[in-house]
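A.B. asks: give me the fold of what follows.
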Amino acid sequence: MKHLLYAAAAAVAVAASSCSGNDDAVMGRIDVASAISSPSELKVSEIGKAIRYVPLATGDSFLVANRWKLRVVGDRAVVCNTGSSAAGAGSSVLAFDLADGRFLNHIGHAGQDPEAYRRPEFVTDSKGHTLFFRGVGDSLVRYDVDGRFLGAAPTSFPAAGQLPAAVVDTMRVYALTGFMEVPYLSAVFVGPSGVVADSLPIVRRAAADDPVDLGSIGGITVMKTPGLMRNSQQGLSGLKMDARPASYRSDDAPLWYTPEGDIHAMLAFSDTIFSVGCGREPRPVMVMDFGDRAYTAADNGRRDISDDDLIVSDIIESSDKLFLGVRKGWRTDDDERNFIGYYDKVSGTTRMTRAADGFVDDLTGFMPFYPVVAAPDGSLIGILTQEDILKWIEEHPDATVPQQLQAVADSEEEPNPVLVILK
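C.D. replies: Below is the predicted model:
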């Protein structure tokens, strides 16, 4: 990997002219420790003006599986089925209309032919026009949101079949990060011909006198902790080998698009979010203050997460806010140790509440809201399952249930999830 980065850096002098970037980021301070020490009630009206419920249509050929990911691409809700479920749902990508939940089309298929993808996970370009999947061999296959095949191209770099973390115009952006070693984060920008245009070290390896001892690969325990938003699309993983300290990682790409078209990056267990672009140095735009309870990237692999450590499990960024899920310690069901909240980019304030309370819905008076996806149009999207709705009705028998949700609750079959769209 070290030689790979050296080679990428050497290419900058040749190809940096193909890059451009915006360098106007402003630093913001997210006071996580103080906000958690004084949690307060959060209301939906603080972050939006109107809620609507959009049940995704249910049908035998477009069932949402038991493990899935939601992406918003233009005016579509695109579901990646990654788990087993009823027939036809185990390995598919489904497009639904965000306006009314109608099923519109399948996108591509899994298989071994030239148009197939290995798995249904994808990344979109920054404009949301094209979906990129890992293809057969070393290829990337491309589809539009209507399911039309747009061609395939070799990945060329950095590894056969690796999916980029972002695509800006014709430039693919790969995130390189360490796991089971001293963590680091770099972004490598690769042009359409596979030539490296730029390589940016974002978070360098922490210097330490006690290097991570990998030892043997026997006796591995895999640990998982989900995000704290209801039906979160994020989470953390850890590997524990014998009596050695665990190594942890985020299950999600460390790069994401902002609504303004920028790319933000954050290494798991670090405290800083960077703006990155081809041909310019990474710039810190937000930094999280964990007080004296930070578990840092330098700690990763050298000590286990303690019950006092604050760790970020969810990050959802909208144009004016950054939403967070924060745990005290690794996975716990203790309501007093799990928090969600937001940082307001305009006012600079940070507010947190207990995760079990969510954002109290003072608009419709129904269930608490939990954002899991920020849509390009500024909407925040939460997810409800039939099980979530039935449990809430059982615990709140006097609650007035919105008509769309009552139909889902009354369904004798297990229907597809409901999107909660907050404008």
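A.B. asks: all contacts plus neighbour counts: C-alpha atoms, from now on.
C.D. replies: Fine.
A.B. asks: wait, residue 153 sits on residue 141?
C.D. replies: Yes. Between residue 153 and residue 141 a contact is recorded at 6.6 Å, counting by Cα atoms under 8 Å.
A.B. asks: looking at those two, which is more packed in?
C.D. replies: residue 141 (26 against 14; other Cα atoms under 10 Å).
A.B. asks: in contact with that one, which residues?
C.D. replies: By Cα atoms under 8 Å, 6 or more residues apart in numbering, residue 141 lies in contact with 115-117, 132-135, 149-153.
A.B. asks: in strands only, show me these.
C.D. replies: Among the contacts of residue 141, the members found in strands (DSSP state E) are 117, 132-135, 149-153.
A.B. asks: now list the buried members of those residues.
C.D. replies: Applying 16 or more other Cα atoms under 10 Å to those, the neighbour count classes 117, 132-135, 149, 152 as buried.
A.B. asks: show me what stretch 315-322 is in contact with.
C.D. replies: With Cα under 8 Å, 6+ apart, stretch 315-322 has contacts from 258-260, 323-325, 342-346, 371-375, 378, 380.
A.B. asks: which of the residues in it are buried?
C.D. replies: 315-319, 321-322.
A.B. asks: likewise for stretch 349-356?
C.D. replies: For stretch 349-356, by 16+ other Cα under 10 Å, it's 350-356.
A.B. asks: save those as TSV, and put in distance to residue 338 too.
C.D. replies: TSV is the format used below for the buried residues of stretch 349-356 (distance: Cα to Cα, whole Å):
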residue	distance to residue 338
350	16
351	14
352	10
353	9
354	6
355	5
356	8
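A.B. asks: looking at the chain, which residue reaches furthest from the middle?
C.D. replies: Farthest-out residue of the chain from its mean C-alpha position, per Cα atoms, centre = their mean: residue 398, at 35.6 Å.
A.B. asks: quick one: residue 106 from residue 143, how far?
C.D. replies: Distance of residue 106 to residue 143, given as Cα to Cα, to the nearest Å: 11 Å.
A.B. asks: could you do residue 105 as well?
C.D. replies: 12 Å.
A.B. asks: also this sequence, please, to line up against the first:
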Amino acid sequence: MKKTIILGGLILLLGSCAPQNNAGHPDAIDIAASLEHPTELKLSQLGKEIRYIPLETTDSSLIGNSYSIKLSKDHIFVSTNGRCLSFDKQTGKYLGSIGHKGEDPQGYSNANCFIHPRTNHLYFYRQPDNLVKYDAKGNYLGQASLPQNISPTLYFTFADSLILAHYGEGIGQPQASALLYFNEQGEVKDSLPEFANPGDPMGMDQISSINVFKQLPGNAGIGGLIYINYQNGTMTALPIDQPSLWQSNGSIRFRKTFNDTIYDIKGHEATVHTTFHTGQWHFPAEKMGQKEDTDNYIVVTTILETPKRLFFISLQGLYNKKKPFYGIYDKEKQVTYMNDANKGLADDLTHFMPFYPTACTEEGEYATLLEIGKIDEWMDKNPGVVQEGKLSFLQEINEDSNPVCAIVEP
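C.D. replies: Below you'll find the predicted structure:
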């Protein structure tokens, strides 16, 4: 498989998680200019309609305080409490649990699923070197093997009959971040070593403490970071559930952690798709890992891309300040809108509570879960809400109910 990296005059930095400042790229998403003129972000900037789907509450379908969600054509999958729960996308009816966590032949180690865009099969990581496969109805379909040199921090997607994996940073692991093609028998077919991350990380014996920052305001879900503090005063930040590989418009997108460049992996080529321009807030590569004098620098942490829009989370002050911003890039208008992430997206479609996106689909949907406690808090502050039409679901829920899935449609 021939591999060509087309950089369009840009420099591909091979340093560990080093951001790039690509202001001159014609398709750059201009964070610097957008932050000079913040604006209220609205649901209508993501889509035309919103649906609220109360997820059925049974003894078998209870959703815990920590969760992540993914959508397929007909299903809502919620990974929580070591299980992957399946709900009907239209009605919210509980359809059952997909597989289970365990060490038996059909068990997996992590309940977060990866969905094949063509077959809708679900893949789950199983230590140390397998993926467990199920269909959307929960039928076990066997295992796929991982090459031995892939770390458990991998993120992957699917390229026809092959799996394309990004493996890299982990606690106490070599930072050999790279893209690797392999089949379900675990046979490596090719790789893109141009994206390798040379260098040795700190050893486990050099770690002084580890803590977690749940970056996303409003709800649990995407956007968290694991902070590893070392005895020499430096720090490493690792993302939690922030895709580095995703599908968009028939292409595969790739972005390394905190990097300003999104690559388009199409066929055998990797080309620059777009970049983030952070201007005066650009995080210099040589200062990554340093806590001092880095509070004003900005990194992009999370991206959710649909055909017409690109939603992203950026963080100012990666190590200390930790001030998150939401951004929406309108591809057709080539305009970027940004604001304080704590405000969420104002619901100008149904005039309900703020929206905090946590998942998206290739079809253009954005989704999140609305926790009952958050709904109650908002209702207390906004009495007199008419519980009819799209908000009639409010009559169906109570304090013991599962969260409500909100889906913004294009």
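A.B. asks: drop the TM-score for these two in here.
C.D. replies: The TM-score (TM-score structural alignment, normalised by the length of the second structure) is 0.84; 389 aligned residues with a Cα RMSD of 3.2 Å.
A.B. asks: picking up where we left off before, among the contacts of stretch 315-322 of the first structure, which are located in strands?
C.D. replies: Per DSSP E, strands hold the following members of the contacts of stretch 315-322 of the first structure: 323-325, 342-344, 373-374, 380.
A.B. asks: contacts only, for the residue nearest in space to the middle of the second structure.
C.D. replies: Centroid-nearest residue in the second structure, with Cα atoms, centre = their mean: residue 242, separated by 3.3 Å. By Cα under 8 Å, 6+ apart, residue 242 of the second structure lies in contact with 222-223, 301-303.
A.B. asks: now swap in residue 398 of the second structure and tell me
C.D. replies: Contacts of residue 398 of the second structure (Cα under 8 Å, 6+ apart): residue 372.
A.B. asks: what does the one 3 residues further on give?
C.D. replies: Contacts of residue 401 of the second structure were listed using Cα under 8 Å, 6+ apart, and they are 56-57, 372.
A.B. asks: where does it land in three-state SS?
C.D. replies: Taking DSSP: H, G, I helix; E, B strand; the rest coil as the rule, one finds residue 401 of the second structure in the coil state.
A.B. asks: and what of residue 373 of the second structure?
C.D. replies: helix.
A.B. asks: quick one: it and residue 292 of the second structure, what's the gap?
C.D. replies: Taken as Cα to Cα, the span from residue 373 of the second structure to residue 292 of the second structure is 38 Å.
A.B. asks: then residue 327 of the second structure?
C.D. replies: 26 Å.
A.B. asks: please apply the same query to residue 350 of the second structure.
C.D. replies: From residue 350 of the second structure to residue 292 of the second structure the distance is 44 Å (Cα to Cα).
A.B. asks: repeat that for residue 222 of the second structure.
C.D. replies: In terms of Cα to Cα, residue 222 of the second structure sits 27 Å off from residue 292 of the second structure.
A.B. asks: looking only at neighbour counts, state which of those two leads.
C.D. replies: residue 222 (26 against 11).
A.B. asks: SS state for that one?
C.D. replies: Strictly by three-state DSSP, residue 222 of the second structure counts as coil.
A.B. asks: ok now do the aligned residue in the first structure for it, which residues does it touch?
C.D. replies: Mapped onto the first structure by TM-score structural alignment, residue 222 of the second structure lines up with residue 233. Contacts for residue 233 of the first structure (Cα under 8 Å, 6+ apart) come out as 69-70, 227, 372-373.
A.B. asks: most neighbours out of those, which is it?
C.D. replies: Going by other Cα under 10 Å, residue 372 tops the contacts of residue 233 of the first structure with 26 neighbours.
A.B. asks: verify the contact between that one and residue 227 for me.
C.D. replies: No. Using Cα under 8 Å, residue 372 of the first structure is not in contact with residue 227; the gap is 9.3 Å.
A.B. asks: returning to that earlier point: format the buried residues of stretch 315-322 of the first structure as CSV; extra columns: distance to residue 267 of the first structure.
C.D. replies: Shown next, in CSV, are these (distance: Cα to Cα, whole Å):
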residue, distance to residue 267 of the first structure
315, 12
316, 15
317, 15
318, 19
319, 21
321, 19
322, 16
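A.B. asks: on that earlier part again, which one's more surrounded, residue 105 and residue 143 of the first structure?
C.D. replies: residue 143 (21 against 16).
A.B. asks: rewinding a little: which one of the contacts of residue 141 of the first structure sits closest to residue 159 of the first structure?
C.D. replies: Lowest distance from residue 159 of the first structure to these (Cα to Cα) belongs to residue 134, with 11.3 Å.
A.B. asks: give the equivalent position in the second structure for that closest one.
C.D. replies: Under the alignment (TM-score structural alignment), residue 134 of the first structure pairs with residue 125 in the second structure.
A.B. asks: so the closest residue to its match other than its chain neighbours, which state does it fall into?
C.D. replies: Take residue 125 of the second structure and drop its neighbours on the chain: the residue closest to it by Cα to Cα, 6 or more residues apart in numbering is residue 131, 4.7 Å away. At residue 131 of the second structure the chain is in strand, as set by three-state DSSP.
A.B. asks: count of residues packed around residue 131 of the second structure?
C.D. replies: Residue 131 of the second structure: 23 surrounding residues under other Cα under 10 Å.
A.B. asks: who are the neighbours in contact with it?
C.D. replies: Contacts of residue 131 of the second structure by Cα under 8 Å, 6+ apart are 108, 123-125, 143-146.
A.B. asks: can you put those in CSV and add distance to residue 404 of the second structure?
C.D. replies: Below are the contacts of residue 131 of the second structure laid out as CSV (distance: Cα to Cα, whole Å):
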residue, distance to residue 404 of the second structure
108, 27
123, 25
124, 25
125, 27
143, 33
144, 34
145, 36
146, 36
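A.B. asks: start to end distance for stretch 288-307 of the first structure?
C.D. replies: Note: stretch 288-307 of the first structure ends 19 Å apart using Cα to Cα.
A.B. asks: off-centre distance for it?
C.D. replies: 21 Å (Cα atoms, centre = their mean, to the nearest Å).
A.B. asks: what residues does it touch?
C.D. replies: 29-34, 180-183, 205-206, 208, 210, 212, 245-248, 267-272, 308-311, 328-330.
A.B. asks: show me the helices in the second structure, by range?
C.D. replies: 31-36, 372-381 (DSSP state H).
A.B. asks: what would those look like in JSON lines with distance to residue 82 of the second structure and mean neighbour count?
C.D. replies: Shown next, in JSON lines, are the helices of the second structure (distance: least, Cα to Cα, whole Å; neighbours: other Cα atoms under 10 Å):
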{"stretch": "helix 31-36", "distance to residue 82 of the second structure": "37", "mean neighbour count": "16"}
{"stretch": "helix 372-381", "distance to residue 82 of the second structure": "21", "mean neighbour count": "14"}
